[in-house]
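S.K.: Please find the sequence and the predicted model below.
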Amino acid sequence: MNRTDPTAPSPDLVEEDARGGVHNLVTRGFLPPSVDVTPAFTHGTSVIQNSRVKIYDRASQPVKSMPYTNPSGFNMASLKFDMSTTPATSTPSPVAAVVSGGDVSKMVVTPIDISFDAPLSSHPPVEQPKGGATGGDDTNGGDSSTIHNLRRNVEKIRGYNELLDTYSLHQFIIRKGKTLSDTPEFISFQRTTEDLWGSVSTSIQELEAMLTSYSVPLAYVDGQKLMKIAAMDATTRGTTELLSCILNMDEVSSLMRRPGQRYKGSQGPDLAVVLIQSVWRMFLTKKRLKNHHGNEDAAVIQRIYRSYRCFSQLQQRLKLVREADLRIWDAQMQRFRANWDTMKMQRRVVVHVPSFASDDRTRLKMDNFSIRQNLQMARMCAIADPNVDIIYISPFELSPDIQRYQVRLLQLGGITDPQTRIRMLHPENVDRFPEHFSLTTLLLYSPHCLKKIKRFVRGKNAYIVTGNVGPEDKRLAIALQIPLLGMDPDKALLYGTRSGGKRIFMAADVNIPMGAHDIYDEDELIQSLSKLIAADVDQNEWLVKIDADQSDTGIASINVQQMQSVAKVRAEKRDMKHMAAEYFQQPDVRDAVLRSIFNELTESYFAANITPCFPDVREARIIGYASIDYMSFADPKTLVGGGRPRQRLWAMQVVPGLTNTAVSFVMFAFLSCSQFNPITGKCHLQVAAPPPAATSATVAPITQAQKAVETILSARPPNGAVVCGPERAYMVLDYIYHPNMATLHFSTFFNTCRLNGVSFDLQRAIGAAFILADSLTAGVMGLMCIGENDKEAFRIARQAVELIGDQVGVQALPDSLSGERLGNFPYLLAIVKRTFDLTRHIVRQVDDISFRDDDASVATYTVAIPFDFHERLSHMSAKTGKNAVCEVVQGEKTSHTQLYHVQLPSPVLKGADGSIKVTAYFTRILTPLPAAIKQSEDQLVVFHAPHVLPSPYATVTQTTRIKLPSTHIERHSTVDPVSVKGSVLTYGPYTAVPGGAPPSSANELITVHFQHNEPFLTMTSLVKEVDVSMWGRVSTEEVVDVEHTGAALAGGVSRFEYSEHDAVSASFRSFVAVLPKHAVNVYYRDQIGNITTSALSDLSNGHTELVLEARYPLFGGWKTQYYLGYSEPTASVLVHANDRFRLEGHLSTCVEHAAVDDLTLKVILPQGATNVQVTAPWLHVEITHTTRRQSFLDAGRPVVILKKTNVVPAHNDVPFTVSFDYPGQYYVYREPALVVGACFGLFVMYMALTRLWNQARQSQTKQD
């Protein structure tokens, strides 16, 4: 039954309601309250049965019956006999004589027909004798007869009522809306339905109200039908059901259907008024709604039209803006091309933007995208030209170490003062946009950087040099109003594809590999590939490349060796070759072959003159940098007479823009001061410097390095002579990524390289030079090695790479763990002993790892934490086998784990054994099962973990031990081998565990379901305030919200059961707080007030132990709040050294075994503290800016706020430090001096006013 709305339909009874029990069914109304539920508990009829108590109406209370003292049923003592003679004219009724004693007028006639066996009137009147004796005998006989007849009539009356209740139709009348309740039928109906009279009475009242509203004069009601309808639910009972109880239904229904009949009742005028008003209001509302809908439709039409008009205007405006920008672009590019001959000889500014313009798919798949864009820092070598100033735009802010290194590199090339000619800028909004945005796009969204560029190039000749040209580069040139040294983005997109490059090569008549281009769908690909295979059947493998793929990631290979059709064609060709072999044995054919070989050898075979195509390209308005990819190979088809095969050269692709290879070649020429010989194809050092050319006053002299750079782009050597000095070759690794390089210090790394011979010799122009695109913390660098020949360059590169491996350690991460391999280094073998301590609700994991690397030294060890555990990770620390503390640095994420790098204090030498101990704490990782328990039940929890430690290294053996708080284990996984000894579970040892393999199935996960009655003490919120005072006290107060995060309590709480099961219950009432040394003024209270049930005692180590007891025990899901405060001497906490004060304190709470979800630490420093510095040696600590707190006599005290989530007591092992400057030791007396001075000033003022007042009174007295 719906308690809120009784008229609403009752819900359906489902199986879950039935399982709730009888009490639930009665409470929710599914069972009536009058139902006897005893059989449901006794499984049958019981000895004592319950029934509904009858509640009678007060008005129907019967008159108290007289005690029966006579068989007649009446009290004969109250009867009076009339001894007078009965008159002859009347024959009084014996009943009347007996009852009323002769007063007939006062009798109440009962409408019941009473008949006697023999009427009294039939007996002749008896005349009383005068003596009276005889008459007295006759009178006694008559009274006896009368009483007997009366008793018989009473029995008939009782029988009549029973017959009426049993056989009556119980039809009663409702006249003019009122039930005639005095009729015998209605009285009998009321007696019959006394058990259901409440609902029957309600139904009768509904009938009366309905008939009254329609002014029905008379209605006959069938009581039997009314009883059935009354037993129905009130929500399902309607007018139709009520009308079905009326016998004269035709008359009543015709009367009710008569128009206006319902308004003839007593409330008819009111109902008519309400109807008229409702109809009129409906009409008005309908009219307003129609107008509202019309207005809405009109508003929608107007809004669509306005949107369309605004969109059209915007399109028109954008079209005009683009046309204007295009005109500006064409005009400035035309001026740039026309003035290039003079501009390249004048002073100019070159804006280098090494952007990578490509589609989002390519940029999203590139790791370290921003660093890859910065790999062309060698562009700064262009300042070898004294007329060139450079603005270099980097994708991020370059660290001072990188800037100093780049300046030093330029100074090695002969540039005396490079700082004055180079501006290194970066977009200021780089951190506000996604990492895969190109550098040009970020620069367009950084107005301050654009203003700096405009200010620097104002009034100077300038142009932009980008990387891969894209549409955003054109927008940048228009925004800066600087021309772009590069081709139009539309043409760059056309020529930058593989198909566009092939069209250029075909037009230039350059050799290209056999293939097809300009393929746009799958059918065309299959047709072209079929033609190519048929044309060259002997080719086994074919490459399929994506047309627009600047990063060379869309390449696939197809091997046709297994195709049956290809095998058949090859067999036929072999048959033809046998016939051709006989043909070549003829003498005339053999002579012709010899003549052709001779003629071919007399031609200029080793050199070919290629006509320059630059004039034709310039006429097509294609300017700027471009690179062409060639492939050279020995063609076995060109074997003649068993000699060596001829070299073939194929042009593969045109790359518009300045590529990394071209920039590395410029850096090589800059550092070695070598010249490229186009005849030999090699670089040679200059034998002697040519005489300096005459320079004008406005043109700066050309340096030796600039001549080397200019030689790179020259078609022939200067002065028509070829200078062949010592040969130089170089090898470049522009992108080396190793995550452990983040642990290297800048100066230490280069000193180590210098000591190991990895450096650059300026005199011989031989050695290794590092290309730093970012700081070493990014783990990325480049390497250029210059040697006398290619083998020497390769040897230097190998030596440098080996040195890097020795410095950063060896690390090899399989693809299954990281998604890609981070470096090409040997594996690291390790032995792992893992221990889970589950005796508390804070889970502690201890990993004892022993490792050895036979290929290189180890400086960093990487630990992998699964994502499920990493979400609950609170604290991690590491120590070596000699208890030396190691620094733990969070690394990158993989597909399954989060990596942490443990930096060893000193590298473990190659082949030596090393060991570390990694300790991690996790909170809320134990799940109660069941989630709710009763007070006296034990708490059970579930723990899940991988059966082996996820490690990026291959391990020799792994063993996992799980310490439980009790020996009660419900169940545990059986990943063999497994053993149980007491409360310790041991899994393993597992041998030859591959590195980086995550659990592949649920069977490889450990699941332990065990008893855990230890308290789950969790502080959901902790606000800790440390008030530092220079007057001798440092006060600390903790405001804590405590919650029991174990299994929730089901049912009520019994104090008796709690006292009995206190030893095994999962609840807790008290917890221990270990206060610092010298703690005084300790107080502990909750929201109500002080709690005096706590105990304070001193420990042997000098600390103070405080046992805190709550007002009530905390069961699962229960919460409480308390305040804990104490003070410490300032001298024991605050240290004064080097004119600075340093405060050291603990981050977490002083309560043992408590986990903190959300912690806020406020350090209130004394007034006057400046230069505040905070050191918090934990991961992910949020340090907000200092605020100020005003209080009495304080103008504002600085407040340092530290916030951290998921805090455990292990965070107290390393204290936080707050250092600040304080004006002096006498500054503390400033506030008392102000108070004393203010009081003295008030005293002086009071004295002065008092004297003036006395003098005024004396003057007034004298005048009077």
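M.R.: Looks like it came in fine.

S.K.: Could you use CA atoms for every contact and neighbour count after this?
M.R.: Will do.

S.K.: Could you check how far the nearest residue to L211 once chain neighbours are set aside is from I204?
M.R.: Closest residue in space to L211, ignoring its immediate chain neighbours: G177 at 5.6 Å, by CA to CA, 6 or more residues apart in numbering. Applying CA to CA, to the nearest Å, the value for G177 to I204 is 10 Å.

S.K.: got it, and R322?
M.R.: Remark: distance between R322 and I204 (CA to CA) = 86 Å.

S.K.: Could you check which of the two has the larger neighbour count?
M.R.: It is I204, of R322 and I204, that has more neighbours when counted by other CA atoms under 10 Å, with 19 against 12.

S.K.: State whether L1124 is indeed within a helix.
M.R.: No. With DSSP: H, G, I helix; E, B strand; the rest coil as the criterion, L1124 is located in strand rather than a helix.

S.K.: any idea where the strands of the stretch 901-1050 of the chain begin and end?
M.R.: According to DSSP state E, counting those that start in this stretch, the stretch 901-1050 of the chain carries its strands in the segments 913-922, 927-928, 932-933, 940-946, 955-963, 969-972, 978-981, 984-993, 1005-1011, 1017-1028, 1033-1044, 1048-1049.

S.K.: what about versus this one:
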Amino acid sequence: GRLTTSEEGDTLDTQALDTAIRRTESSIRRRAEEYLKTENKKVQILPVVEDPEKKTVPIPTWKPPLANVPYMGVQRRKIPEPSPGEKHKSALTKRLLCNPMHPRNRAILQEKFGLPLPELHKTSTNPVKLAENAYPPAPPLHLHLLPLWLPRTQNLAVLAPIAISKFPFTIIMGQIDPMAADFFRFKQHYCLSWGNVVDALQALEKLLREFAVPLAEVCGEELANFAQSWEVGWRSAPPVMGLLSVLENREQVLDLVLRPGQRYKGEGGTEAAATRIQSCWRRYLAQTTHCRRKWAARTIAISWLMHTQRRHVRKALQARRFRQLENYRYRAQHLAANWKHIQASKRTIIHIPSLGSFFQSQCMRLKWFDVLQNIQLSRLCEIRDENVEVIYVSPRHLGEDLLHYYTSILKHHGAAEADETEPTQSRIKRFTILTPDAVEYFSSRNMCLSTLLKYSPRTLKRIRNLIQGKEAYIVGGVAHEDDLEVADELGVPILGPELALAQLYSTKSGGKKIFAGAEVDVPPGQGDIYSLNQLHETMAELMAQNMDVQRWVFKIDSEHGGRGTAYCDVCHLSCYRWALEEYRHHGPDLCNSQWERIRFRYLDEVPGWLAHHAQPAKSSCYPNWACFLKTFLRQGGVVEAYPPSDSVTCLTVDLLLEPGGEVTMLSCGDQLHGSCQLETVGSSVPQTSVCPGTLHSICMRVGQVCLQRHIIGHVSLDLATFLNPTTLEQEVWAIDLDLRYSDQLAMTQMLLMMTGGTLDCRMCRLEVPVPIKDKCSRPVTNRYAVIGSRLFHTILSMVLHTVFLKMCRAQGIGFDLEVKHCQGTVFALHDSSGRGGLGMITISEDLQGALVTFARNLSVIHQEISSPKMQGETNFKDLMKEIERVSQMTGQNKIRAVEDNTAIP
């Protein structure tokens, strides 16, 4: 028949069209069968790898003759918009298609909407056999990684809408119904290229099953195009974006695929989740192990490098210290060989009042450590010898007030002398005060003066320029290893022992070794105690052997100035009375069994006795016995008896152990104590408590033993004297030895500077010259002085030095240089900023007068600077009580001496 195709009246012969179609189909079928037979007979071999440079010969393809087929264009027409009811129906259909596996949804889709749904296989894991000659499935895709690398915004931009497909078909739950009409049409249309299509289709099915996509609408043309463009075939997995681009509902599917955790709801989700968890955990373990091993290797490498570097530095320092020690010994030999010549000629003394190694453990917690090092500022007065120039290294910058004060004192050298042989300006030029550069950089750290000077190159250069071409040597303080380096930098000797000897013999235990070698009397005791059991056993043995001792003293080896001292009284022991009765009943010759019984009784009670009744001498340093005992056992210490007498006098003697082998006594004085009887704050010069001959003998013996052990320089010897209650004879005990320049010696230098006199320690006399008009038979007269080197009052810090001196002058406290009677008061100032401490010297014709003047000065100063509501912290009151006690004792001794003289016929 004929068919009208347009409004113009054109007609088309349909019979001719059907005939042409049948002819074309038969021709295609015939040619396809021939092609398949030919291909099946061929031997399938792998393609040969040819040279890429050779030209490939294209394979001719067969094309059916389409000349007889009329052209029919695509008829486009406007599709009307759906009604509201249809929109509701479409939305409901989409919701139902999201889960078509549910029986209720399948029933609604079939009954209400008439949608034919294919029967689903029971198993969803096996792929559907689409064709007998289908290619093997594509390799598995790692699609669980898709949400990690596929950004949502880029996917939406790439997957743009496409035209309506001519061969659409659906995939439900990742499976295709091979009997569906739409799929059959698609398969029949692309039968010639079905091998590539089936690979892409299997990959798409696998993707949909793995992500549990309920419904996917596939565009057949896009799938075929994708399969043709996928040239590598089964050798690699298809791109995921390419698979999703063939879907018409790609946006819904992509939203579902990108949903977190969706991969683990589909096929093999449990295994994928387990694999992912295991891989993450293994990665974490591997990363952790790797990081730990990397950290350990880095730590070991750095530690080894630091160890190697420290070893090299240690070796270099050891070599440097050894070289410095060798230089010290060489210069010490030169100093010993030329000592007489050096003492008789012009020389320069470099004073470094350093508190070194023995204060290392305590200096960090000491307040005003630099002021403590500057207490010996009166060493400047050594310029009273016309051949001496002094370079004083100060641990802190001195103010103009201190410089003016000491300059005015040093101008009046030898105030009692009738004729001044040296001009004042020349005398002032013979002393120099220097402050190390490092003071500004280490102001917050308590460092000893030698260390500060070591890190001060400009100050060292200044000293080298000052001593160039002159005989010079260093007089230090407490020995420190940096003293050797400073001496090596300056190229001068040190008037002092080696560091190892100083550390050995300047301790309490080391001093007892010196005293044992000198065969001088020492208190009963024991040194080198380092354990608690040793302490208890030693105490029990000492107390059992010395029943008359009422108090035992404990001293830390490395402490000085009464800081590390504690005591405990025997009267607190419950067994003491029983032991004393046993001792009195049997006499001093106790048998071994009785003595052992007393010792064991003591040993049982000593731990509790010490824990409850022992107390430190200075609670500001050690608040209780437990703190003291911890330091005592760590650093070692000494236990010794306190003199068994109510009247005990301690004295200090300063010795100079000359490198030439002679021992010289430089100063001697009876100690004055403050709140604690074991802390020295001053002395009376010269001493009057021991016979001068006895004192000289003890000092010479101790000095010779020190020289035998290669100890040279300044040494301070502490003695205690008392009347033995049994024999009523005077006993003298050697109790302490300090290998350093003492505070008493520094104040003695100022005393001799102001008076112009000499201190004869052999006869214990302070002799000063008499003015010319007062000379009769004797050119000199005796004087007595009281020295206080460690006076402190907190309110003094509020008063300027100029105001303080004017106040004292108004109260009649001062030293009149014009009267020239060598009597009065002289102050030693230490600090310009703190001003809390000072030293004071009172000089009088007799000892009692000097003591009274000293006590009066303390009382006047306290009343002037304090008020009833603001007393401040001070040691003035305790020292006044001590002076009153000594003054009474001195008065009684004077009366007894007068009575003895009158009793002589």
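M.R.: Alright, I've got the coordinates. Keep in mind that this is a model prediction, so the values were computed, not measured.

S.K.: hmm, back to that, how about TSV for the strands of the stretch 901-1050 of structure 1, with mean neighbour count added?
M.R.: Output for those, formatted as TSV (neighbours: other CA atoms under 10 Å):
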stretch	mean neighbour count
strand 913-922	20
strand 927-928	19
strand 932-933	20
strand 940-946	19
strand 955-963	20
strand 969-972	14
strand 978-981	13
strand 984-993	18
strand 1005-1011	20
strand 1017-1028	21
strand 1033-1044	20
strand 1048-1049	20
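
S.K.: Turn the ones you listed into TSV, including distance to A556 of structure 1.
M.R.: Below are the strands of the stretch 901-1050 of structure 1 laid out as TSV (distance: least, CA to CA, whole Å):
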stretch	distance to A556 of structure 1
strand 913-922	44
strand 927-928	49
strand 932-933	58
strand 940-946	38
strand 955-963	35
strand 969-972	48
strand 978-981	47
strand 984-993	34
strand 1005-1011	38
strand 1017-1028	56
strand 1033-1044	59
strand 1048-1049	59
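
S.K.: among these, which is nearest Y56 of structure 1?
M.R.: strand 1048-1049 (46.2 Å; CA to CA).

S.K.: what span of structure 2 lines up against that closest one?
M.R.: Using TM-score structural alignment, strand 1048-1049 of structure 1 lines up with nothing in structure 2.

S.K.: which strands and helices sit next to that strand?
M.R.: Where contact means 3 or more CA pairs under 8 Å, 6 or more residues apart in numbering; DSSP states H and E, strand 1048-1049 of structure 1 is packed against strand 932-933.

S.K.: doesn't E206 make contact with the residue nearest to L211 of structure 1?
M.R.: No. Counting by CA atoms under 8 Å, G177 of structure 1 sits too far from E206 to count as a contact (10.2 Å).

S.K.: which residue in structure 1 lines up with V553 of structure 2?
M.R.: Using TM-score structural alignment, the partner of V553 of structure 2 in structure 1 is L543.

S.K.: Tell me which residues touch that match, please.
M.R.: I555, A556, S557, I558 (CA atoms under 8 Å, 6 or more residues apart in numbering).

S.K.: Could you export the residues you listed as TSV, including neighbour count and distance to R337 of structure 1?
M.R.: What follows is those, written out as TSV (neighbours: other CA atoms under 10 Å; distance: CA to CA, whole Å):
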residue	neighbour count	distance to R337 of structure 1
I555	11	38
A556	10	41
S557	10	43
I558	11	46
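
S.K.: for the residues you listed, which one is nearest A800 of structure 1?
M.R.: The nearest member of these to A800 of structure 1, counting by CA to CA, is I555 at 31.6 Å.

S.K.: Looks like the closest one contacts V544 (just checking).
M.R.: Yes. With contacts counted by CA under 8 Å, I555 of structure 1 reaches V544, the gap being 5.8 Å.

S.K.: most residues in a single helix of structure 2, which one?
M.R.: Longest helix of structure 2, by residue count under DSSP state H: helix 269-337.

S.K.: Which neighbouring elements make contact with the host helix or strand of A97 of structure 1?
M.R.: If you go by DSSP states H and E, A97 of structure 1 is part of helix 94-100. For helix 94-100 of structure 1, the packing partners by 3+ CA pairs under 8 Å, 6+ apart come out as helix 133-167.

S.K.: In structure 2, which residues correspond to the helix it packs on?
M.R.: Using TM-score structural alignment, helix 133-167 of structure 1 lines up with nothing in structure 2.

S.K.: What is the distance between the top strand by length along structure 1 and the centre of its chain?
M.R.: Assignment by DSSP state E gives strand 1194-1207 as the longest strand of structure 1. Centroid separation for strand 1194-1207 of structure 1 versus its chain: 27 Å, with CA atoms, centre = their mean, to the nearest Å.
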